[in-house]
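Engineer: pasting the structure only:
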């Protein structure tokens, strides 16, 4: 865990900051600001924020949003991972992912992590591949949505990463 950071569940009042972090990433598909407010309210149990412990307001400096799949409730789909530019390169994304997987396993029975990654997103590929290695879990990959499924031109395909099974006795 990087120094000066604490991990927590998101709160509704974090939504605007999460939206700004996502916008400033210049990599993520930006959802509406309203959706981040709802996400912090409705999916707090399956999401996580990293807070600046040195800030009196403990403002978020990173987040992961996720949800359990309705048709596969032991599967946590990771929607977005973002870290403020001032905190990148410190292992914060990996620490958040490890903590969220542990918490979701204990509270929701999650034993599989899924996410989608475009072929050009090398940082996300490294994050989820190293997560699987740390947890001695298999990784299966397949194209979930081909580029032609998206209405806008130039969208890369979304490759589904399925990581698991995870067990409670692993970090």
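Structural biologist: Good, I have the coordinates. Keep in mind it's a predicted model, so treat the numbers as computed, not measured.

Engineer: going forward, measure contacts and count neighbours with C-alpha atoms only.
Structural biologist: Fine.

Engineer: how about the strands of the protein, start to end?
Structural biologist: 5-8, 48-52, 60-69, 72-83, 112-117, 138-145, 158-164 (DSSP state E).

Engineer: Next one for the comparison:
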């Protein structure tokens, strides 16, 4: 940033755990981000309340401009990302990758050796985000069909590929110690 430019509170990006009162704003953001599947407002409210430790909102100028919902997979060493939404206002800032990095480094997710998500073959934006994230953490990305169009969606939704990204925690710890 040039020396003559100043950062104002409106320019400051804040990432934080969501609160139940964020549910409506999260729902509106998801609806804005086509072609994301729209959950009910109640679903987003419950995610922000019950799963706040494994979800994140990003604020810019007091507005919620980013959202990731996720959870630790029970009895697994994996963090599952359900949904990523970034407002038009915040595109081009690398916000998706920043929010993913923020989440996997939270105490509640630190035991995850893998990040998992599902993506349809034609969702170029999601593939780009998760490939970029994998490169940034130095983890291998693999995928395989998981929720099949005919078997799981009765033909009404494209097959979702399970994407797995190794989170090389030990290497990161060695680099920190060096």
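Structural biologist: Here it is on my side, so go on. Treat the numbers as computed from the prediction; the structure is a model and nothing was measured.

Engineer: quick one on the thing from earlier: out of the strands of the first structure, flag the one nearest residue 91 of the first structure.
Structural biologist: strand 72-83 (9.9 Å; C-alpha to C-alpha).

Engineer: And the strands of the first structure: which comes nearest residue 24 of the first structure?
Structural biologist: It's strand 72-83; of these, that one is closest to residue 24 of the first structure (C-alpha to C-alpha) at 9.4 Å.

Engineer: Quick one: residues in contact with that closest one.
Structural biologist: With C-alpha atoms under 8 Å, 6 or more residues apart in numbering as the contact definition, strand 72-83 of the first structure has outside contacts at 21-22, 25, 28, 46, 61-69, 92-93, 104, 108-116.

Engineer: In the first structure, what stretch matches whichever helix in the second structure runs longest?
Structural biologist: Secondary structure of the second structure read by DSSP state H shows that its longest helix is helix 124-137. Aligned using TM-score structural alignment, helix 124-137 of the second structure spans residues 122-135 in the first structure.

Engineer: for stretch 80-87 of the second structure, same thing?
Structural biologist: Residue span in the first structure matched to stretch 80-87 of the second structure, by TM-score structural alignment: 77-84.

Engineer: Which residue, neighbours along the chain excluded, lies closest to the residue sitting nearest the centre point of the second structure?
Structural biologist: Centroid-nearest residue in the second structure: residue 68, 3.8 Å away (criterion: C-alpha atoms, centre = their mean). Once flanking residues are discounted, residue 68 of the second structure sits nearest to residue 84: 4.5 Å by C-alpha to C-alpha, 6 or more residues apart in numbering.
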